[in-house]
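Visitor: After the sequence you'll find the predicted model.
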Amino acid sequence: MENGTVLLVDDEQGLLDLLAFTLRKFGIPNLLTATTAHEALEIIARHDVSLIVLDVMLPDGDGFDVCRRIRMITEAPVLFLTAKNQDIHKITGFELGADDYITKPFNPTEVAARVQVHLRRMAKLQTLSKAVYDFGHFKLNKQSGQLFVQGREVSCAPMEFLLLAFFCEHPNFIFTVSELYAKVWRPYQEGDEKTVVIHISRIRKKIEPDPGRPQFLVNMKGLGYKLVKKARNVQ
């Protein structure tokens, strides 16, 4: 997985060339490039892409819309590359399933380092222990990287899976947002603690019978979050 194929999407050919050169120096040789949203989606449909670096502003579409469509095809990590640095844009990206956010101007070696870390994280996901966590209503299989809700497989983005796996490993323990960020995010990437809350919301939509009234992944007011081992009255 560390040598997986990386897709670079940006309408500036010079920037693509610079990123490709830097990534190869970091030992990431398998690269594909696209300068439009249409070209990017065609490549993703045809190739087994391990990670996508995606510019938000493309000549034929919005990167956020492209990310939404990517998530219908693959759960490969998406790293947004954009000049937009407002919190609302970051939140929008994370809600759509992005895994990281890099603002322009940037150091290409930083982008390469983040790509390398995400590829290593994906490789670790594939070599996790054989533990299966069964909470009745949902089941998480660490070895296969699968989440099942009421017996039906539900797609799960990499950071969602790692966060839920962490909760499953520590049922009924309370963790603050900063602790969750340090334990789950910090080993793999830099980011914002707000992304923890966003990912918890996304997980709830997948595992809770009623996400508005969570029974499994609950908030302990003033303390943090915990995953309840035995939820009551699950339909």
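Guide: Received it, and whenever you're ready, just let me know what you need.

Visitor: From here on, just use CA atoms for contacts and neighbour counts.
Guide: Will do.

Visitor: quick one: the residue nearest to the spatial centre of the chain from residue 171, how far?
Guide: In the chain, the centroid-proximal residue (Cα atoms, centre = their mean) is residue 99; its distance is 3.6 Å. Remark: distance between residue 99 and residue 171 (Cα to Cα, to the nearest Å) = 25 Å.

Visitor: Kindly report the same for residue 109.
Guide: 39 Å.

Visitor: cool, residue 219 as well?
Guide: 13 Å.

Visitor: Please enumerate the shared neighbours of the two.
Guide: residue 226 (Cα atoms under 8 Å, 6 or more residues apart in numbering).

Visitor: ok, longest helix in this protein?
Guide: helix 108-126 (DSSP state H).

Visitor: What residues sit buried inside that helix?
Guide: Of the residues in helix 108-126, 108, 111-112, 114-122, 125 count as buried by neighbour count, 16 or more other Cα atoms under 10 Å.

Visitor: Reformat the residues you listed as JSON lines; add distance to residue 164.
Guide: Shown next, in JSON lines, are the buried residues of helix 108-126 (distance: Cα to Cα, whole Å):
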{"residue": "108", "distance to residue 164": "32"}
{"residue": "111", "distance to residue 164": "26"}
{"residue": "112", "distance to residue 164": "27"}
{"residue": "114", "distance to residue 164": "22"}
{"residue": "115", "distance to residue 164": "22"}
{"residue": "116", "distance to residue 164": "23"}
{"residue": "117", "distance to residue 164": "20"}
{"residue": "118", "distance to residue 164": "18"}
{"residue": "119", "distance to residue 164": "19"}
{"residue": "120", "distance to residue 164": "19"}
{"residue": "121", "distance to residue 164": "15"}
{"residue": "122", "distance to residue 164": "15"}
{"residue": "125", "distance to residue 164": "13"}
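
Visitor: The structure to be compared is supplied as follows:
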Amino acid sequence: MPTILLVEDETAIADTVIFALRAEGFNTVHTALGQAALDLVEQGGIDLAILDIGLPDIDGFSVCKKLRQHSQIPVIFLTARGEELDRIVGLEIGADDYICKPFSPREVATRAKVILRRAAAQGHAESDGQGAGNFIHDVAGLRVRYHGQTLALTRYEYGLLSALLARPGAVLTRTALMDRVWTEAFDSSDRTIDTHIKTLRAKLSKIAPDKSPIRTHRGLGYSLDVQQ
């Protein structure tokens, strides 16, 4: 079963969440500190992280940002800060879900299960995208090379590109991309996708300035020309 890292400094909350996760069959690892969480993920073996934002040493947002520099594991924020801006920031920096306190521990376990199931399905679907035209998709390593160079991608840029690589030439609507890449991020919007497409195009352009592999289909969505 997958191993879930819980980063929560309130013992009572941690105990209830751990109980719910273990009841679903998940292996669990718990720490109250952000730096310890980063060290545990770096050691490997963590499949999903549940982060509180108000940690004693490093806030959860900073932990997530640092994680995204080297890891694409799913992240769920678990916090008392339920303001819309906080939720948007959390999702934009790479979280997969945002659960506000008070909450049901069983809901946390269920959302974790859904996110892990979708991540696994996405990995299987993307295996066919390896070696597509000028792109090479290293599914196991969560990396993409373009014209021989490895792209430095954020979690969502990687998710968008891998979704397009899974179906070269096909037009994927914004709704389809949202469902595939943002999973449970209900507060994201079409504008979020457009912004990430823009930054992804900029990174591709740095490698091949004369190419434009991501095509916009006005009113429909985006497609990827892997021969560009």
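Guide: Sure thing, it's come through. Just so we're clear, the structure is a prediction, and the values are computed from it rather than from any experiment.

Visitor: biggest separation within the buried residues of helix 108-126 of the first structure, which pair?
Guide: With Cα to Cα as the measure, no two of these lie farther apart than 108 and 125, at 25.9 Å.

Visitor: Residue 200 of the first structure -> the second structure?
Guide: When the second structure is aligned by TM-score structural alignment, residue 200 of the first structure is paired with residue 197.

Visitor: Equivalent analysis for residue 168 of the first structure, please.
Guide: In the second structure, residue 168 of the first structure lands on residue 165 (TM-score structural alignment).

Visitor: Could you tell me where stretch 107-123 of the first structure falls in the second structure?
Guide: Using TM-score structural alignment, stretch 107-123 of the first structure pairs with 104-120 in the second structure.

Visitor: looking at it, residue 8 of the first structure is touching residue 34, isn't it?
Guide: Yes: counting by Cα atoms under 8 Å, residue 8 of the first structure touches residue 34, with 6.3 Å between them.

Visitor: quick one: contacts for residue 201 of the first structure?
Guide: Residue 201 of the first structure touches residue 211, counting by Cα under 8 Å, 6+ apart.

Visitor: Over to residue 6 of the second structure?
Guide: Counting by Cα under 8 Å, 6+ apart, residue 6 of the second structure has contacts 14, 18, 28-31, 49-51.

Visitor: Which of the residues you listed ranks first by neighbour count?
Guide: residue 51 (30 neighbours; other Cα atoms under 10 Å).

Visitor: what about the counterpart of it in the first structure, which SS state?
Guide: Using TM-score structural alignment, the partner of residue 51 of the second structure in the first structure is residue 54. Per DSSP: H, G, I helix; E, B strand; the rest coil, the secondary structure class of residue 54 of the first structure is strand.

Visitor: Let me see the contact set for residue 54 of the first structure.
Guide: 8-10, 63, 78-81.

Visitor: Helices - which of those land there?
Guide: Among the contacts of residue 54 of the first structure, the members found in helices (DSSP H) are residue 63.

Visitor: need the contacts of residue 54 of the first structure in a markdown table with distance to residue 156 of the first structure, can you?
Guide: Putting those into a markdown table (distance: Cα to Cα, whole Å) gives the following:
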| residue | distance to residue 156 of the first structure |
| --- | --- |
| 8 | 23 |
| 9 | 23 |
| 10 | 26 |
| 63 | 21 |
| 78 | 13 |
| 79 | 17 |
| 80 | 19 |
| 81 | 22 |
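
Visitor: follow-up on the earlier one: after superposition, how close is the longest helix of the first structure to the second structure?
Guide: By mean Cα distance after the TM-score superposition for the first structure, the fitted helix 108-126 of the first structure averages 2.1 Å away from its aligned residues in the second structure.

Visitor: which residues are in contact with the following helix or strand past that helix?
Guide: Counting by DSSP states H and E, the next helix or strand C-terminal to helix 108-126 of the first structure is strand 132-134. Residues outside strand 132-134 of the first structure that contact it (Cα under 8 Å, 6+ apart): 139-143, 168.

Visitor: can you tell me which two in those are farthest apart?
Guide: So, the contacts of strand 132-134 of the first structure by Cα to Cα: farthest apart are 143 and 168, at 13.7 Å.

Visitor: Compare these two (neighbour count), which wins?
Guide: Between residue 143 of the first structure and residue 168, residue 168 has the larger neighbour count (other Cα under 10 Å), namely 21 against 14.

Visitor: excluding its backbone neighbours, what's nearest the more buried one?
Guide: Take residue 168 of the first structure and drop its neighbours on the chain: the residue closest to it by Cα to Cα, 6 or more residues apart in numbering is residue 133, 6.5 Å away.

Visitor: And residue 26 of the first structure, by the same measure?
Guide: Nearest non-adjacent residue to residue 26 of the first structure (Cα to Cα, 6+ apart): residue 112, at 6.7 Å.
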